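*Asks:* build the 3D model from these lines:
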Amino acid sequence: MSLSTAEKKRLRQIGHHLNPLVQLGGNGLTDAVLAEIDARLEDHELIKVRVGGEDREERQATIEAIAEGTGAEIAQRIGKLVLLYRAARRPDPKLSNLLRALA
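*Replies:* Got it, this is the predicted structure:
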C-alpha cells in the first residue's frame, strides 16, 4: 500500500499537532519497542515516533525497519521525527487520530 500525495498531505495536517507516542533511546530498535509501536498504530492509526541518534543514515535505516516491521506507511519524516500511518483493523473512535480529526 502506497500513499498518494494528497493522502500524505492530509495525514501531515492531522499529525502536525500530535506529540511523539514512542521514543527510541540508546538501545535502538528492540522487539519490545517494535511491539509498542505496533500496538500504538493499532490504537491510534497515525502516530509520531522520535528516533534518537546522531547518525542520519542509521536513523533512516531504523525508520525503514520500523515501517517494514509494522506494515506502516511513512507519511512524513522531519529530522528525528517520523509520522507513521497504518489503518486499524477495528478503529476505536475514542483513540483513532483520524476519526477524531474528522469529528
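
*Asks:* only C-alpha atoms for contact and neighbour calcs from this point on.
*Replies:* OK.

*Asks:* hey, where'd the strands end up in the protein?
*Replies:* Secondary structure of the chain by DSSP state E: the strands cover 20-24, 46-51, 73-78, 81-85.

*Asks:* how about these, which one is nearest R10?
*Replies:* Closest to R10 of the strands of the chain is strand 73-78 (Cα to Cα; 9.3 Å).

*Asks:* one more to line up against the first:
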Amino acid sequence: MKLRGKQKRFLRARANHLQPLFAVGKEGLTDNWLAQLDGALDRRELIKVNILQNSTVTTAEVKDFIEERTDIQVVQTIGRVLVLFKVSANKDLRDLSKQVAAI
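*Replies:* So this is what the prediction gives:
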C-alpha cells in the first residue's frame, strides 16, 4: 500500500504517543534484527525505532536498509527516531490498516 499525504498525517498522529519499541545500537543492522522488526510490525502495524548514540549507522542508512529489504514504509523521521508502518499479514490484526485505507 503506497501511502498518501493524509494517510501519513493520520499515522503520525497515532504514533505521537508511542515509545520506541526497537533500537539500533553498536551492532548495527542485521538480518536477525530486521526479522524481529518485521514480526513486531505484523502484530502492531505501527512502531517507532530509536537509533542510539553509540550506533555507527545514520538515520538515512537505517531507512534505506529497511525499505530495500522489506515492504515496511517509513512514515516519518524525527531526529534519530523512525516511525514505521506495515500492513499486517494476519487479517485479524489489521485494525489500523483498515482505518488508513478508509482515508
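
*Asks:* can you pull the TM-score for these?
*Replies:* Overlay of the two chains. TM-score (TM-score structural alignment, normalised by the length of structure 1): 0.80; 97 aligned residues with a Cα RMSD of 2.3 Å.

*Asks:* kindly reformat the strands of structure 1 as a markdown table containing distance to N97 of structure 1 and mean neighbour count.
*Replies:* A markdown table is the format used below for these (distance: least, Cα to Cα, whole Å; neighbours: other Cα atoms under 10 Å):
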| stretch | distance to N97 of structure 1 | mean neighbour count |
| --- | --- | --- |
| strand 20-24 | 12 | 16 |
| strand 46-51 | 6 | 23 |
| strand 73-78 | 14 | 17 |
| strand 81-85 | 10 | 23 |
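
*Asks:* I'd like these as JSON lines, with distance to T62 of structure 1 appended.
*Replies:* Formatted as JSON lines, these follow (distance: least, Cα to Cα, whole Å):
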{"stretch": "strand 20-24", "distance to T62 of structure 1": "10"}
{"stretch": "strand 46-51", "distance to T62 of structure 1": "8"}
{"stretch": "strand 73-78", "distance to T62 of structure 1": "12"}
{"stretch": "strand 81-85", "distance to T62 of structure 1": "11"}
